[in-house]
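Asks: structure of the sequence below:
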Amino acid sequence: MVKVMVLGSINVDTILQLSRVAVPGETLAVNEKSNAAGGKGANQAVAAARAGADTAFIGKVGKDDLGNKMLKTLQKNNIDTTHIAEDKKHGTGSATILVYGDGQNNILVYGGANQEVTLTEVKAAKSQIAASDFLITQFETPQEDAVLAFQIAKENHVTTILNPAPASEISPDLLKVTDLIIPNETESATLTGIEVTDEASMDANAAKFREMGVKNLIITIGDKGAYYNTESAGHGFVPAYKVHAVDPTAAGDTFIGALSSQLKPDLSNVKEALMFAQRASSLTVQKLGAMPSIPTLAEINAAQEKDEEK
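Replies: Next comes the predicted model:
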């Protein structure tokens, strides 16, 4: 079984369904309201665990009811929460997700306890990081934590995966210890300065990331698919499955978690793992909410079998 460790955010999401985007100064009725567990880190961990990976987590919640709820939720998903700390001063992270009638969304995030993860807490997880196959992180916790965690991982031959979301300036020290970077097309363009429009521009993005110190790249491009460029498997494009999208929230997180559950540490099977990840995320977008929409291994396999029968 693949061992995955995630350093990342833990949020409680409020999902508001609206017919369209409000214009400045307008009051717009909300059609439906719901709450769900979320956070990019937590979503990725749950996706990995549900897809069959042995999963552990480094993070922080507030010492509040929401934090307690999130710990129980992660534990119910068979995630090791030993290295999730509690913060007495800051509340558990939260996000408000606005979902529109056309299936698009906007997300407003309150970092809270996620921004208070310390280097000491990362160091405390050193032995578990060292025992992992993959270490994944994003940008919803401090970058200095990511740098230290990735340095520990590299010292112990653990493959590191960076999801640079939300896109921001990346520390050169973090890039030096990143094996695989997985941005979407907007994030990739923001970080490289090269707009993603076709395969040639994707190749140019990969070349730029190599200059920055990262040798392996996957760019997710929504309902079109995913581009890969790796040392062991070359480069190519895997198209997405065509489905009716209801809510894209957590589609990218599902993709990354599911991908990690199938990848070999040397990334040699990246194309096959991408196909699995694409199938998982195609199931996620067909349901509302973040964590509730993430599929299980049985659901992913059943969808793949159904597709093969056609």
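
Asks: every contact and neighbour count from this point should use C-alpha atoms.
Replies: Fine.

Asks: Asn77: neighbour count?
Replies: Counted with other Cα atoms under 10 Å, residues neighbouring Asn77 total 16.

Asks: and the spatially closest residue to it that is not a sequence neighbour, what element?
Replies: Leaving aside its sequence neighbours, Asn77 sits nearest to Val46 (Cα to Cα, 6 or more residues apart in numbering; 6.4 Å). Using DSSP states H and E, Val46 falls within helix 40-50.

Asks: contacts for that helix next, please.
Replies: With contacts defined as Cα atoms under 8 Å, 6 or more residues apart in numbering, helix 40-50 is touched by 4-11, 54-57, 74, 77-79, 137-138, 140, 250, 253-261, 290-291, 294-297.

Asks: ok, 6 Å please
Replies: If you take Cα atoms under 6 Å, 6 or more residues apart in numbering as the criterion, helix 40-50 is touched by 8-10, 55, 253-254, 257-258, 261, 291, 296-297.

Asks: likewise stretch 215-226?
Replies: 180-185, 227-230, 237-240.

Asks: spatially central residue in this structure, please.
Replies: Geometric centre of the chain, nearest residue: Asp253, 3.2 Å, by Cα atoms, centre = their mean.

Asks: which residues does that one contact?
Replies: By Cα under 6 Å, 6+ apart, the contact list for Asp253 reads 43-44.

Asks: could you rerun that using 10 Å?
Replies: 38-48, 138, 163, 259, 277, 281, 284, 290-291, 294 (Cα atoms under 10 Å, 6 or more residues apart in numbering).

Asks: and it, helix, strand or coil?
Replies: At Asp253 the chain is in helix, as set by DSSP: H, G, I helix; E, B strand; the rest coil.

Asks: right, and Lys63 touches Gly91 too?
Replies: Yes. Counting by Cα atoms under 10 Å, Lys63 touches Gly91, with 7.0 Å between them.

Asks: Ser168 contacts Thr190, doesn't it?
Replies: Yes. Contact status for Ser168 versus Thr190: in contact at 8.0 Å, counting by Cα under 10 Å.

Asks: which one's more surrounded, these two?
Replies: Using other Cα under 10 Å as the criterion, Ser168 and Thr190 rank with Thr190 on top: 16 against 11.

Asks: residue contacts, Ser281?
Replies: 47, 222-223, 240-241, 248-258, 293-295, 300.

Asks: repeat the analysis, applying 7 Å as the threshold.
Replies: Taking Cα atoms under 7 Å, 6 or more residues apart in numbering, we find Ser281 in contact with 251-252, 254-255.

Asks: run this one through as well so I can compare:
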Amino acid sequence: MKKIVVLGSINVDIILNIARLPLPGETMAMSDRSTAGGGKGANQAIAAVRAGADTSFIAKIGQDRSADFMLDTFKYDGLNIDHVTKDDKAGTGQAYILLDEKGQNSILIYGGANQTITTKNIQNASETIAEADCLITEFETPLEATIEAFKIAKENNVLTILNPAPAKTNIPEELLQLSDIIVPNETEAEAITGIKVTDEASMVAAANKLHTMGVKNVIITVGANGSFYSLGEKSGFVNAFKVNTVDTTAAGDTFIGYLASALDADLSNIEEAMKFASKASSITVQTQGAQNSIPYVKNVNI
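Replies: Presented below is the predicted three-dimensional model:
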């Protein structure tokens, strides 16, 4: 069984259903409101464990009802939460998701306890990281902690996957060089490289720019169109599965969790792993919400 560690965020998602995004200064009614577990780190960890991987999570929560809600979810799925700690001042992270009738979303984030993760928290989890096959992280927790975790991973030959989301324009060179695989979507790829991703030629150009910045391997996801990979001399495109989209929340996180669960250490099965991840994502987008929409591996058939 693949051992995966995820360093990342925990948010309670407040989903606000609206016909369309409001204009500046506009007041409009919602058609519905719901609550679900979320946070990019938590989503990726849930995806990995539901994909069948032995998954450990490094994260922080507050001392509030939201924390209890999230811990119950993690325990139900069998996620290792030995390194999910509580902060005595900051509250559990929150995300406010504006979801329109076409299934597209805009998200506002309150970082809360997610922003209190320190290098000490990472060092306390160093043994867990060292024993893993793969370490995943994103940008909803402090960069200092991310770099420390990736250093420990590389010292122990652990595969590192960086999901550069939310998008950042100035990623430390050290972090890029510690990343075995970077997995941005088209918006994030443009933010990092300055190259607008619109077709395969621009995907190649963006991937080449990322290679020059120090990243060995690149996967660029482009939503309903699919995903592009560049492993230096080898590159290709994997088409998405066509489905009726209800909500794209957690689709990218599902892709990454499932990808890590299937990917061989030498990346020799990159296309097969991406196809598997794409299938899981296509199931996620057919249900509203984040973690509740992430499928179990028994339901992912390709």
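
Asks: among the contacts of helix 40-50 of structure 1, which are located in strands?
Replies: Thr55 (DSSP state E).

Asks: now render the contacts of helix 40-50 of structure 1 as TSV, adding distance to Glu155 of structure 1.
Replies: Output for the contacts of helix 40-50 of structure 1, formatted as TSV (distance: Cα to Cα, whole Å):
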residue	distance to Glu155 of structure 1
Gly8	20
Ser9	24
Ile10	27
Thr55	20
Asp253	26
Thr254	28
Gly257	23
Ala258	25
Ser261	22
Met291	32
Thr296	32
Leu297	31
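
Asks: gap between Met70 of structure 1 and Ser9 of structure 1?
Replies: Counting by Cα to Cα, to the nearest Å, the gap from Met70 of structure 1 to Ser9 of structure 1 is 11 Å.

Asks: so between these two, which is more surrounded?
Replies: Ser9 (32 against 21).

Asks: quick one: that one and Phe57 touch, right?
Replies: No. Taking Cα atoms under 7 Å as the definition, Ser9 of structure 1 is not a contact partner of Phe57, at 9.7 Å.

Asks: what comes up buried for stretch 202-213 of structure 2?
Replies: 203-204, 206-211, 213 (16 or more other Cα atoms under 10 Å).

Asks: ok, of these, which one's closest to Asn157 of structure 2?
Replies: His211 (20.2 Å; Cα to Cα).

Asks: so what does the closest one match up with in structure 1?
Replies: Under the alignment by TM-score structural alignment, His211 of structure 2 pairs with Arg210 in structure 1.

Asks: quick one: buried residues of stretch 214-232 of structure 2?
Replies: Buried residues in stretch 214-232 of structure 2 (16+ other Cα under 10 Å): 214-224, 226-231.

Asks: ditto for stretch 34-48 of structure 1
Replies: Applying 16+ other Cα under 10 Å to stretch 34-48 of structure 1 flags 36-48 as buried.

Asks: check contacts around whichever residue in structure 1 pairs up with Thr160 of structure 2.
Replies: Residue pairing (TM-score structural alignment): Thr160 of structure 2 is matched to Thr160 of structure 1. Contacts for Thr160 of structure 1 (Cα under 7 Å, 6+ apart) come out as 134-136, 150, 153, 178-180.

Asks: how about the secondary structure of Thr160 of structure 1?
Replies: strand.

Asks: what does Ile192 of structure 2 give?
Replies: Recorded secondary structure, Ile192 of structure 2: helix (three-state DSSP).

Asks: and the helix or strand that contains Phe276 of structure 2, how far from structure 1 on average?
Replies: Assigned by DSSP H and E, Phe276 of structure 2 falls within helix 270-284. On superposition with structure 1, the mean distance recorded for helix 270-284 of structure 2 (mean Cα distance after the TM-score superposition for structure 1) is 0.3 Å.

Asks: the stretch 201-302 of structure 2: helices as residue ranges?
Replies: 251-262, 270-284 (DSSP state H, counting those that start in this stretch).

Asks: what's the most buried one of those helices?
Replies: Of all the helices of the stretch 201-302 of structure 2, helix 251-262 has the most neighbours on average by mean count of other Cα atoms under 10 Å, namely a mean of 27.

Asks: which residue, other than its chain neighbours, is closest to Glu140 of structure 2?
Replies: Ser9 (5.7 Å).

Asks: quick one: contacts for the nearest residue to Asn156 of structure 2 once chain neighbours are set aside?
Replies: Once flanking residues are discounted, Asn156 of structure 2 sits nearest to Ala130: 5.4 Å by Cα to Cα, 6+ apart. With contacts defined as Cα under 7 Å, 6+ apart, the neighbours of Ala130 of structure 2 are 152-153, 156, 158.

Asks: Ala130 of structure 2 maps to what in structure 1?
Replies: Per TM-score structural alignment, Ala130 of structure 2 is aligned with Ala130.

Asks: what about its match, distance to Ser261 of structure 1?
Replies: Distance from Ala130 of structure 1 to Ser261 of structure 1, by Cα to Cα: 17 Å.

Asks: and the helices of the stretch 201-302 of structure 2 as TSV, adding distance to Glu101 of structure 2?
Replies: TSV is the format used below for the helices of the stretch 201-302 of structure 2 (distance: least, Cα to Cα, whole Å):
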stretch	distance to Glu101 of structure 2
helix 251-262	17
helix 270-284	17
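
Asks: residues contacting the closest residue to Gly38 of structure 2 other than its chain neighbours?
Replies: Excluding its sequence neighbours, the residue lying closest to Gly38 of structure 2 (Cα to Cα, 6+ apart) is Asn11, at 4.8 Å. The contact partners of Asn11 of structure 2, by Cα under 7 Å, 6+ apart, come to 37-39, 92-95.

Asks: now with 10 Å, please.
Replies: By Cα under 10 Å, 6+ apart, the neighbours of Asn11 of structure 2 are 36-43, 61, 66-67, 70, 91-96, 109-114, 140.

Asks: if we can go back for a sec, residues shared between the contacts of Met70 and Ser9 of structure 1?
Replies: With Cα under 10 Å, 6+ apart, Met70 of structure 1 and Ser9 have common neighbours 38, 42, 61, 92.

Asks: the first one -> structure 2?
Replies: When structure 2 is aligned by TM-score structural alignment, Gly38 of structure 1 is paired with Gly38.

Asks: in contact with that match: list those residues for me.
Replies: Per Cα under 10 Å, 6+ apart, neighbours of Gly38 of structure 2: 9-14, 44, 46, 70, 93-95, 249-250, 289-292.

Asks: now with 6 Å?
Replies: 11-13, 290-291.

Asks: can you check Val6 of structure 1 too?
Replies: 57, 135-137.
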